[in-house]
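Asks: Okay, structure incoming, though there's no sequence with it:
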């Protein structure tokens, strides 16, 4: 999976800033579905999963570990979070536990200043990310599983990709293609 992800990205530029929703986009289940369980989470190295105190397994979706490793190891490219998760502290805990193929945690791979987790329109999240990063909307690529969020964020001029199955390698490919097409326009 890693080679496929890296190989295809070579001929296209990765955006300066790639923004991810978390629940049902980066991982499953969603944090609110863990109510009654939740923190503390135990990390299982062999499966790269996190298990909550009730034994519910949280797993990364699609090609997330490979995609995050590729972005974070590309010069001048950053990862940001735009999430409306109900449990930001749980989300932060598991971001600090999940690992990429190179052994770094997801928290180490992202830009901590660009983590926006709160209720409200994703436009607010993206505007905060733009203001803190200095990257214009046209320099961003956004992934989310909710069509409403995609609609809102697209209206800002951000290339936005709907991910009903999470960020699979094909969703990542689609994002890079749409982004490079938008850059050429």
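Replies: Great, that's in hand. Computed from a prediction, not measured in an experiment: that's the story for all the values here.
Asks: contacts and neighbour counts: CA atoms only from here.
Replies: Noted.
Asks: Span of stretch 160-172 from start to end?
Replies: Start-to-end span of stretch 160-172 (Cα to Cα, to the nearest Å) is 11 Å.
Asks: what about the most centrally placed residue in the chain, distance to residue 37?
Replies: Using Cα atoms, centre = their mean, the residue of the chain that lies closest to the mean C-alpha position is residue 20, 3.0 Å off. Separation of residue 20 from residue 37 (Cα to Cα) stands at 25 Å.
Asks: my read: the residue nearest to the centre of the chain touches residue 71, true?
Replies: No - the pair residue 20 / residue 71 is not scored as a contact, 12.0 Å apart, by Cα atoms under 8 Å.
Asks: In the helix ranked longest in the chain, which residues have enough neighbours to count as buried?
Replies: Counting by DSSP state H, the longest helix found in the chain is helix 169-184. Within helix 169-184, the residues scored as buried using 16 or more other Cα atoms under 10 Å are 169, 171-173, 175-176, 178-180.
Asks: Break down the chain into its strands, ranges please.
Replies: 17-20, 27-28, 42-44, 49-51, 57-60, 78-83, 115-117, 140-144, 159-162 (DSSP state E).
Asks: Comparison target, given below:
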């Protein structure tokens, strides 16, 4: 189930659109050892992230209302004492208010959408390290409530004064119109909008409801990394290493 779920039911309207059988190549996160380092020439042109259960928790369909309350905290989880403060989460309102809309002392929202620890570190690395200056960021999500997702992206800061929305070049969220429950539809639009080859894209997804990583590999040749417990920094680096190896194989430069 999802990390924020209280039951084992599949989210409404979620249907498997590709075979969920994992290949040994895409299911083994240990197939790309840390000794294989990548440089800027080995980086993808676009890194695409799933949102629910990959970058943040809980999932949008689990929320009781819109995430509209900024939650302040240290932006750098590895140095919370010296870190500047910013919006690290978005809370869902409740009826416990003082008059004139002032929050009661000690008020805590019923639900708070927060990035996973590793996801925050990975996004901070992308924002701060000049190595990634030519790498674009996109999101592909089959969220049932895209407006909630966009509210979180617009509010949650990664570094001081820079929100998730500021970092994201392409956002395909939902399953209406040209989008479906299959993320092949999301990637088709990202490909069309960016002009970037599928082989130059790296994808991260929890794959707890459907094997999106395997489906996109089989359909378009997209390199992906599964993050079943929410993105960790190790999985982020392993995904980059996996992409580097696949690129060298295609180029015939793998030693």
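Replies: Arrived safely, thanks for sending. None of these values were measured; they are calculated from a predicted model.
Asks: Return the residue of structure 2 aligned against the residue nearest to the centre of structure 1.
Replies: Alignment note (TM-score structural alignment): residue 20 of structure 1 maps to residue 49 of structure 2.
Asks: Quick check: that match touching residue 207?
Replies: No - applying Cα under 8 Å as the test, residue 49 of structure 2 and residue 207 come out as separate, 11.7 Å apart.
Asks: coming back round to it: now for residue 20 and residue 71 of structure 1: what residues contact both?
Replies: residue 79 (Cα atoms under 8 Å, 6 or more residues apart in numbering).
Asks: Helices along structure 1, start to end?
Replies: Assigned by DSSP H, structure 1 shows helices spanning 2-9, 64-72, 88-95, 106-109, 122-133, 147-154, 169-184.
Asks: Would you format those helices as CSV with distance to residue 141 of structure 1 included?
Replies: Shown next, in CSV, are the helices of structure 1 (distance: least, Cα to Cα, whole Å):
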stretch, distance to residue 141 of structure 1
helix 2-9, 14
helix 64-72, 12
helix 88-95, 20
helix 106-109, 17
helix 122-133, 11
helix 147-154, 10
helix 169-184, 7
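Asks: Of these, which stretch is the most buried?
Replies: Highest mean neighbour count of the helices of structure 1: helix 64-72, a mean of 21 (counted as mean count of other Cα atoms under 10 Å).
Asks: Mean per-residue distance, that one versus structure 2.
Replies: Its matched residues in structure 2 lie on average 2.7 Å from helix 64-72 of structure 1 after superposition (mean Cα distance after the TM-score superposition for structure 1).
Asks: how distant is that helix from the center of its chain?
Replies: Helix 64-72 of structure 1 sits 9 Å away from the centroid of its parent chain (Cα atoms, centre = their mean, to the nearest Å).
Asks: Packing partners of it?
Replies: On a contact count with 3 or more Cα pairs under 8 Å, 6 or more residues apart in numbering; DSSP states H and E, helix 64-72 of structure 1 meets helix 2-9, strand 78-83, helix 106-109.
Asks: Reformat the ones you listed as JSON lines; add distance to residue 184 of structure 1.
Replies: Output for the helices and strands packed on helix 64-72 of structure 1, formatted as JSON lines (distance: least, Cα to Cα, whole Å):
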{"stretch": "helix 2-9", "distance to residue 184 of structure 1": "17"}
{"stretch": "strand 78-83", "distance to residue 184 of structure 1": "21"}
{"stretch": "helix 106-109", "distance to residue 184 of structure 1": "29"}
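Asks: quick one: which of the strands of structure 1 is nearest residue 128 of structure 1?
Replies: Closest to residue 128 of structure 1 of those is strand 115-117 (Cα to Cα; 7.6 Å).
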